[in-house]
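S.K.: Pasting a predicted model and its sequence here:
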Amino acid sequence: MAKLITPLVPKQIDSAKPKDKPYILFDGGGLYLEVTPLGSKFWRMKFRQANGKENWLSFGKYPDVSLEQVCQKQNKARKLKAAGIDAAENRKFYSVDGSVCED
């Protein structure tokens, strides 16, 4: 049975403190927030390619990229994956400032 993951809320993200080793706060759907020992917080998404290999997307640093923005980026990446496009290799779907380009 799959483990149910409750989505992150801004209060959880803000209260995440650095530890001795990097750790992860999961949001669901492959999206997570990585908290480093220096206190940096990075948005990442883990997914599988068509050939079965694992891959990751980086969406930016919190608070530069908010929870709402990263959810929009995750949805865009999932749509690209469903269309058979590897968003990790095709960065042209993302603009220079890191925001998702519209179709």
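M.R.: On my side now, so go ahead. Predicted, not measured: the structure shown is a model, and the values here were computed from it. Numbers count the residues shown, from 1 in each chain.

S.K.: C-alpha from now on. contacts and neighbour counts both.
M.R.: Fine.

S.K.: hang on, Leu33 in a strand?
M.R.: Yes. Assessed with DSSP: H, G, I helix; E, B strand; the rest coil, Leu33 lies in a strand.

S.K.: any idea how far Arg44 is from it?
M.R.: 6 Å (C-alpha to C-alpha, to the nearest Å).

S.K.: hold the first one in mind and look at this next one:
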Amino acid sequence: MISDAPGNKWEPDVFRDVVVWGDYRNDNWDIYGYNLTTNNEFAIATGPAYQRSVAIYGNTVAYENWRSSENQGVGIYNLITQEHAYHPTPRDCEWLKGEFRP
């Protein structure tokens, strides 16, 4: 078992030895990860709004980040540096034509 925390788990993704997923343990959607080599669970994004639709590749985790009902964007987390970045909503990027999945 990857996580025995209460709440639903949603849309896991795996790259090498790291599993990431959406997690509803705190009464809203957050992003958590688990390192299969070290057997360590860790929080990636926990905020007052919700974070979901997570994907991982290499040392980069991307997820949909809703800071409010009007403020949606893409959150980026670097597993090595543990730094976060935020990018504006895809609907503001006309070249995406409404198609996006982190």
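M.R.: Cool, the structure landed. What you see is a predicted model, and the numbers here were worked out from it, not measured in a lab.

S.K.: Report the TM-score for the pair.
M.R.: For this chain pair, the superposition-based TM-score is 0.30 by TM-score structural alignment, normalised by the length of the second structure; 52 aligned residues with a C-alpha RMSD of 4.1 Å.

S.K.: Buried residues in the helix or strand harbouring Lys73 of the first structure, which are they?
M.R.: Lys73 of the first structure is part of helix 67-82, with elements assigned from DSSP states H and E. Under the neighbour-count criterion of 16 or more other C-alpha atoms under 10 Å, helix 67-82 of the first structure has Leu67, Val70, Cys71, Lys73, Gln74, Lys76, Ala77, Arg78, Lys81 buried.

S.K.: ok, so of those, who is nearest Ser15 of the first structure?
M.R.: Proximity of these to Ser15 of the first structure (C-alpha to C-alpha) peaks at Leu67, which lies at 14.1 Å.

S.K.: Quick check: the gap between that closest one and Phe59 of the first structure.
M.R.: 11 Å.

S.K.: now swap in Lys41 of the first structure and tell me
M.R.: As judged by C-alpha to C-alpha, Lys41 of the first structure and Phe59 of the first structure stand 11 Å apart.

S.K.: Name the residue in the two with the higher neighbour count.
M.R.: The neighbour comparison of Lys41 of the first structure against Phe59 (other C-alpha atoms under 10 Å) goes to Lys41, with 26 against 23.

S.K.: Identify the residue nearest that one in space, chain neighbours excluded?
M.R.: Once flanking residues are discounted, Lys41 of the first structure sits nearest to Val35: 4.6 Å by C-alpha to C-alpha, 6 or more residues apart in numbering.

S.K.: what are the ranges of the strands in the second structure?
M.R.: 9-15, 18-23, 30-35, 40-45, 50-57, 60-68, 71-78, 84-88 (DSSP state E).

S.K.: Please dump those strands into JSON lines; it should also carry mean neighbour count for every row.
M.R.: Listed next are those as JSON lines, based on neighbours: other C-alpha atoms under 10 Å:
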{"stretch": "strand 9-15", "mean neighbour count": "16"}
{"stretch": "strand 18-23", "mean neighbour count": "24"}
{"stretch": "strand 30-35", "mean neighbour count": "23"}
{"stretch": "strand 40-45", "mean neighbour count": "16"}
{"stretch": "strand 50-57", "mean neighbour count": "22"}
{"stretch": "strand 60-68", "mean neighbour count": "20"}
{"stretch": "strand 71-78", "mean neighbour count": "19"}
{"stretch": "strand 84-88", "mean neighbour count": "13"}
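
S.K.: Lovely, talk soon.
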